[in-house]
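**Student:** for reference, the sequence and a predicted model appear below.
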Amino acid sequence: MAGLSGDHAPAPGRGRSETIEEKADRQWGELIQELRVALTGVQILFGFLLTVVFTPRFTELSDANRTIYIVTVLLGSAATGALIGPVAIHRQVSGRRIKPQAVIWASRLTFVGLVLLLCTLTSALFLILRVAMNDPFAPVLVAAVLAWYLLCWFVLPVWARRHHGDEVPADDHDDGPSR
């Protein structure tokens, strides 16, 4: 496979000419840029969620809405942990010559963080619409927004990979370096 031997010569039509280490460095940089976007969103949402419990209206929430709030805060906390996890991985394995493996672990943890962020956003929206609308139509709106998130975050990327995957070398997908 191209790049696995550490040389710079890719197979014909096989993409970039980079070593495993160069590929890991590039993928790490790309992952960190993606995490900056996701972390900003999750931290703002989580910070907002933490303040809600201290508002006077919080005591007026029904037991069901308090339960939804607690679940939402726990999901937000888990998402924050998962999305900060790759930084901790990098810090603790830095200099140990295992960056290709660290990229794989961090990429998987980032994916888990995005799923948890999806759940947090959906749960927060559900709570907000239940309180704001007090209408049985709220779950329908939440389901529509959830479908939109799923389309943007998962369906379109999977579709693009399937329909244009032949344009990307098999060993150059962004789910981590090849083994």
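**Tutor:** Perfect, thanks for sending it.
**Student:** from here on, contacts and neighbour counts on C-alpha atoms
**Tutor:** Fine.
**Student:** distance from the chain centre to stretch 154-167, please.
**Tutor:** 18 Å (C-alpha atoms, centre = their mean, to the nearest Å).
**Student:** please compare the first structure with the one that follows:
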Amino acid sequence: MTGTGGGDGRRRGRDETEEERADRKWGELIQEVRVAQTGVQILFGFLLTVVFTPKYAQLGETDRLIYIVTVCLGSCATGALIGPVSLHRLVVGRRVKPQAVRLASRLTFIGLVLLLITMTSSLLLILRVATHDEYVPYLVVPVVVWYLLCWYGLPLWARHRHTSR
């Protein structure tokens, strides 16, 4: 079989139409969003309950501010990660799937960034309340670095390393 990408006999890329590519990418995107949606919804649900606990009344002003910011971030992350579903519902059958996939992909990326920030502020708040110590940032920073490596560093490295020229 003659390849389209050089003399080594292997094909490069997929032989698919723009619509077929959009269908495939949509399916992949929805699978990814399902994982992130579950996590953000569980986290957001727990965050919403905190205000109704006796411990909330004992929080200092800084911790209450961190909590309010965290809840707002969690709400925004939830909206961005559920957004692709609404987008699909509103444009299905309109022959705009390639454009919808691009928009949904951007919403998902924004949702993941917001989820990262939400998880960071949640961890900060929880450790501040649990320890009341000044070493909390030294615990939070390595976790955030780990998230950044797992979510962005490794994927960007793989993209750079393994993307065919």
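**Tutor:** Received it, and whenever you're ready, just let me know what you need. Fair warning: this is a prediction, and the values are worked out from it, not measured in the lab.
**Student:** find the nearest non-adjacent residue to the most centrally placed residue in the first structure, please.
**Tutor:** The geometric centre of the first structure, computed from its C-alpha atoms, lies nearest to residue 114 (C-alpha atoms, centre = their mean), at 2.5 Å. Excluding the flanking residues, the one nearest residue 114 of the first structure by C-alpha to C-alpha, 6 or more residues apart in numbering is residue 79, at 7.1 Å.
**Student:** same question, residue 49 of the first structure
**Tutor:** Residue 49 of the first structure sits nearest to residue 73 (C-alpha to C-alpha, 6+ apart), 6.4 Å away.
**Student:** and the counterpart of that neighbour in the second structure, how far from residue 129 of the second structure?
**Tutor:** Alignment note (TM-score structural alignment): residue 73 of the first structure maps to residue 71 of the second structure. Per C-alpha to C-alpha, to the nearest Å, residue 71 of the second structure is found 16 Å from residue 129 of the second structure.
**Student:** the two: who's more crowded?
**Tutor:** residue 71 (22 against 17; other C-alpha atoms under 10 Å).
**Student:** for the helix or strand harbouring the more buried one, packing partners?
**Tutor:** Assigned by DSSP states H and E, residue 71 of the second structure belongs to helix 61-91. In this structure, helix 61-91 of the second structure packs against helix 18-50, helix 97-131, with contacts taken as 3 or more C-alpha pairs under 8 Å, 6 or more residues apart in numbering; DSSP states H and E.
**Student:** of all the ones you listed, which one comes closest to residue 87 of the second structure?
**Tutor:** For these, the distance to residue 87 of the second structure is smallest for helix 97-131, at 7.0 Å, taking C-alpha to C-alpha.
**Student:** what stretch of the first structure does the closest one fall on?
**Tutor:** Alignment of helix 97-131 of the second structure against the first structure: residues 99-133, by TM-score structural alignment.
**Student:** trace residue 150 of the first structure over to the second structure, please.
**Tutor:** Per TM-score structural alignment, residue 150 of the first structure is aligned with residue 148.
**Student:** contacts only, for that match.
**Tutor:** By C-alpha atoms under 8 Å, 6 or more residues apart in numbering, residue 148 of the second structure lies in contact with nothing.
**Student:** and it, helix, strand or coil?
**Tutor:** Taking DSSP: H, G, I helix; E, B strand; the rest coil as the rule, one finds residue 148 of the second structure in the helix state.
**Student:** ok, now residue 16 of the first structure?
**Tutor:** Per three-state DSSP, residue 16 of the first structure ends up coil.
**Student:** state the distance from residue 47 of the second structure to residue 73 of the second structure.
**Tutor:** Residue 47 of the second structure is 11 Å from residue 73 of the second structure, by C-alpha to C-alpha.
**Student:** out of those two, which sits in the more crowded spot?
**Tutor:** Ranked by neighbour count (other C-alpha under 10 Å), residue 47 of the second structure and residue 73 place residue 73 first, with 23 against 19.
**Student:** which residue sits closest to the more buried one, ignoring its sequence neighbours?
**Tutor:** residue 118 (5.5 Å).
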